[in-house]
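J.: make a model of this:
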Amino acid sequence: MSLDVLSLTRELVAVDTIGHGESDALAVVAPRLENAGFTVEIIEHEPGRGTLVADWHTGLDTPPLCLSGHVDTVPLGGAPWQHDPFRAEPDGDRLYGRGTSDMKGGVAAIVAAASKLAATRPRRAGLRLVLTAAEETGSAGARAAADRLRGRPAGPLVITEPTGNAVLHGHKGALWLSALAGGVTAHGSMPHLGDNAVYKLARAVGRLETYAFDAEPHAVMGAPTLNVGTFHGGLNTNSVPDSAEATIDIRTVAGQDHGSVLASLAERVGDEVRLSPLVDLPPVWTDPADEWAASVAEIAREITGSQDSEPRAASYFTDASVLTPALGGVPTVICGPGEAEQAHVTDEWVSLRKLAESVAILERVCVAWCGL
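T.: Down below sits the predicted model:
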């Protein structure tokens, strides 16, 4: 069975999955996978927000190769689009629409490659597809599927997030925190009767500007980072605020423990503020010398014609933060047709050439692992 990756990408983009409706997008691909011979299960972590797990010959002696991508997308933004975000209009080599790069194009490549290969019979191993919901807001869909995946035999993992079809060997972790300060309200003309939560939070956040991580920069990922993204306090001008909250975005590197980072930051901000995690996704890293990871990188270079052999990592997080440990710490690479710079932007696009390349890469990787 052969599916056209361009048509499938367009069908997926036409389904609005901005923070909802992932099950509707999965309804586009589930029948095709079932017709190709996959056993399909959809796990909803909330109504209408499903994650698909599809198995094909997963009972062989060698554990199955896992291919994964997410079908949720981010809001369109306030700027007007020149191309309809849900029509996926081709223009030359570019296919425009929300999710074309991040990452319905990568999901379409997975389904197209897997469906084609399902017409054959593996000698060595099968395939497992995990197409997730709610990745953009902290991988809730992957978490919902993780319990079903733990304990099952599992081979390596490919995440088709946007990389321009380059192979990345990992990504930074994401630890997002809420910093909450409390106080006592009073009339703004009598501040001595209150306890100002904004002052408390401001003092704490100010200490973070010069915070230094107790971690050496990673050879490929670089250094961990910290950014205070929001700061809110009070309800009106003429009252002493009794509550204030900031949010903090920390990107960690391989070797850092999030529990230790949180403890260090709590000590830094002091007792006036309470820190609590909003998103807690660890970094992911596979040694580029790993035999399987090296073979995938070589396949990608051959198909794309790239001469770049330097190991690379992503600054963004992926569902690998959840799936890689759930699968037992398997070797993991990130390689997909989208462009990282197109993620979340107005008039997002993906290259038609790179969509075709992605299918070819995935086919070769699957053939090598499955023994087709």
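J.: alpha carbons only for contacts and neighbour counts from here, please
T.: Noted.
J.: how far is stretch 142-156 from where the chain is centred?
T.: Mean-position distance between stretch 142-156 and its chain equals 16 Å (C-alpha atoms, centre = their mean, to the nearest Å).
J.: which residues touch that stretch?
T.: With contacts defined as C-alpha atoms under 8 Å, 6 or more residues apart in numbering, stretch 142-156 is touched by 43-45, 51, 53, 62-66, 132-135, 292, 319, 322-323, 326-328, 330-332.
J.: now do stretch 213-221
T.: Counting by C-alpha under 8 Å, 6+ apart, 171-172, 223-224, 253-254, 256, 261, 311-315 sit against stretch 213-221.
J.: can you name the next helix or strand after the helix or strand containing residue 260?
T.: In this structure, residue 260 sits in helix 258-269 according to DSSP states H and E. Remark: after helix 258-269, the chain's next helix or strand is strand 274-281, criterion DSSP H and E.
J.: mind giving me the packing neighbours of that next one?
T.: strand 173-182, helix 258-269 (3 or more C-alpha pairs under 8 Å, 6 or more residues apart in numbering; DSSP states H and E).
J.: give me the angle between the longest one and strand 173-182.
T.: Think helix 258-269. Helix 258-269 runs at 40 degrees relative to strand 173-182, counting by axes from the mean of the first three to the mean of the last three C-alpha atoms, to 10 degrees.
J.: show me what counts as buried in helix 258-269.
T.: Residues of helix 258-269 classed as buried by neighbour count (16 or more other C-alpha atoms under 10 Å): 258, 261-262, 265-266, 269.
J.: and for comparison, fold this next one:
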Amino acid sequence: MMMSTGEGAAPTTLTVVSLDLTGDLIALFRQVVDIESVSGNERALADEVEIALRQLPHLRVARDGDTVIAKTELGRAERVVIAGHLDTVPVAGNLPSRLVGDVVYGRGTADMKGGVAVALAAAAALTEPTRDISWIFYDHEEVEATLNSLTRIAAERPDWLAGDFAVLMEPTAARIEGGCQGTMRFTITTSGLASHSARSWLGHNAIHDAAEPLARLAGYQARVVEVDGLTYREGLNAVGIRGGIAGNVIPDSCQITVNYRFAPDRDVAAAQAHCREVFDGYQVDFVDAVAGARPGLDLPLAAEFVAAVGGTPTGKLGWTDVARFAALGIPAVNFGPGDPGKAHADDEFCPVADLHSCYQGLLRWLG
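T.: Now for the predicted structure:
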């Protein structure tokens, strides 16, 4: 089958693989992995997903750019959102996929085409779910937040994201990770006076002055805090340093870039206030910041999800798009196949057992 690319694209064509959503789950997974979809190049996979979902009569399918949404409309009392991003980080010689024993290797196997494959298979299987479901497959998650299609959709089509509870199929080794941490970056700038390095006493070395804020970072004791029964470990770390004019000039400026990962009991304002307190006396300039999300596992719908999929939930140590749903008033968790520690690794992989575990968990919950 051949088809044209979406509205606004160049008039090119692509060969459609035609994903089989009702066949072997591992075969589907490898098909999804083998359609390269590095951020900005999701169209071919989005086309495949759209075609496959439109063949299911129990779903109403819509598309915005390279985001595809499929919804049941059965008039159930509650609506669940299940979402996963189609894009990956750049390929590193790790496509096509390889099946070695009970493990599939390849770019995106952990982050997060396993979750995409599970969601596609479950979307086909759950023809009469106990709750209405919105299946969302979106683009540009692995790049800056302004490009993430959920940013645009939340602003322009918030009804697409509406629901009572959301599950992000991010890799969690088939365990529930509730909420997520917030994250921010800021810079600390020290100022000096430039001079010739042969007459250094005539200047003031701004790089040397960076030693004191670096010492504060080295001695910082990060919080380990419990939020709604889950534990989150914070982190405050230098992630970059810049300074210097030339090899024979005393530098007049030095800038340290710091990343703060904070528990979801703090909003952005409280997190910024804490950073200013830690670096009192220094110029602190915030570059970007996004809030985290509380777990929301105390809700009856969430408790039923935990009971259905099993295991003991833990706090998400990192930021994910659950925060976008939390900002819309929708409690959300992370639950998907693959080891998050292998996300973006050259030897990225996903155990076959994780795929089956997540698929069966969704069917027990919503079937």
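J.: which of the contacts of stretch 213-221 of the first structure lies closest to residue 208 of the first structure?
T.: residue 261 (12.7 Å; C-alpha to C-alpha).
J.: nearest spatial neighbour of that closest one, chain-adjacent residues omitted?
T.: Once flanking residues are discounted, residue 261 of the first structure sits nearest to residue 213: 8.0 Å by C-alpha to C-alpha, 6 or more residues apart in numbering.
J.: report the contact partners of the most centrally placed residue in the first structure.
T.: Closest residue to the average C-alpha location of the first structure: residue 318 at 2.5 Å, with C-alpha atoms, centre = their mean. Contact analysis of residue 318 of the first structure by C-alpha under 8 Å, 6+ apart lists 135, 139, 159, 161, 171.
J.: and residue 197 of the first structure, by the same measure?
T.: Contacts for residue 197 of the first structure were tallied using C-alpha under 8 Å, 6+ apart; they are 181-184, 233, 240-244.
J.: report the secondary structure state of residue 54 of the first structure.
T.: Secondary structure state of residue 54 of the first structure, per DSSP: H, G, I helix; E, B strand; the rest coil, is strand.
J.: please say which position in the second structure it maps to.
T.: By TM-score structural alignment, residue 54 of the first structure lines up with residue 69 in the second structure.
J.: in helices, which of the contacts of stretch 142-156 of the first structure fall?
T.: Of the positions in these, 292, 322-323, 326 sit in helices, assigned by DSSP state H.
J.: possible to save those residues as CSV with distance to residue 38 of the first structure and neighbour count?
T.: CSV is the format used below for these (distance: C-alpha to C-alpha, whole Å; neighbours: other C-alpha atoms under 10 Å):
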residue, distance to residue 38 of the first structure, neighbour count
292, 24, 17
322, 23, 23
323, 20, 25
326, 21, 21
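J.: these: which two are farthest apart?
T.: By the measure C-alpha to C-alpha, 292 and 322 form the most distant pair in these, at 20.5 Å.
J.: now do the helix holding residue 260 of the first structure: distance to the chain's middle.
T.: That offset, for helix 258-269 of the first structure, works out to 24 Å (C-alpha atoms, centre = their mean).
J.: which of the contacts of residue 318 of the first structure fall within strands?
T.: Of the contacts of residue 318 of the first structure, the ones assigned to strands by DSSP state E are 159, 171.
J.: same list (the contacts of residue 318 of the first structure) but as TSV, adding distance to residue 285 of the first structure and neighbour count.
T.: TSV is the format used below for these (distance: C-alpha to C-alpha, whole Å; neighbours: other C-alpha under 10 Å):
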residue	distance to residue 285 of the first structure	neighbour count
135	19	21
139	18	23
159	13	26
161	15	32
171	7	28
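J.: dump the contacts of residue 318 of the first structure to TSV, plus distance to residue 194 of the first structure.
T.: Listed next are the contacts of residue 318 of the first structure as TSV, based on distance: C-alpha to C-alpha, whole Å:
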residue	distance to residue 194 of the first structure
135	42
139	40
159	52
161	50
171	45
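J.: quick check, nearest of the contacts of residue 197 of the first structure to residue 204 of the first structure?
T.: Among the contacts of residue 197 of the first structure, and counting by C-alpha to C-alpha, the member closest to residue 204 of the first structure is residue 181, at 9.2 Å.
J.: what about residue 189 of the first structure, distance to residue 234 of the first structure?
T.: Going from residue 189 of the first structure to residue 234 of the first structure by C-alpha to C-alpha, to the nearest Å gives 15 Å.
J.: between these two, which is the more surrounded one?
T.: Between residue 189 of the first structure and residue 234, residue 234 has the larger neighbour count (other C-alpha atoms under 10 Å), namely 17 against 10.
J.: my guess is the more buried one contacts residue 198, does it?
T.: Yes. The criterion here is C-alpha atoms under 8 Å, and residue 234 of the first structure meets it with residue 198 at 7.4 Å.
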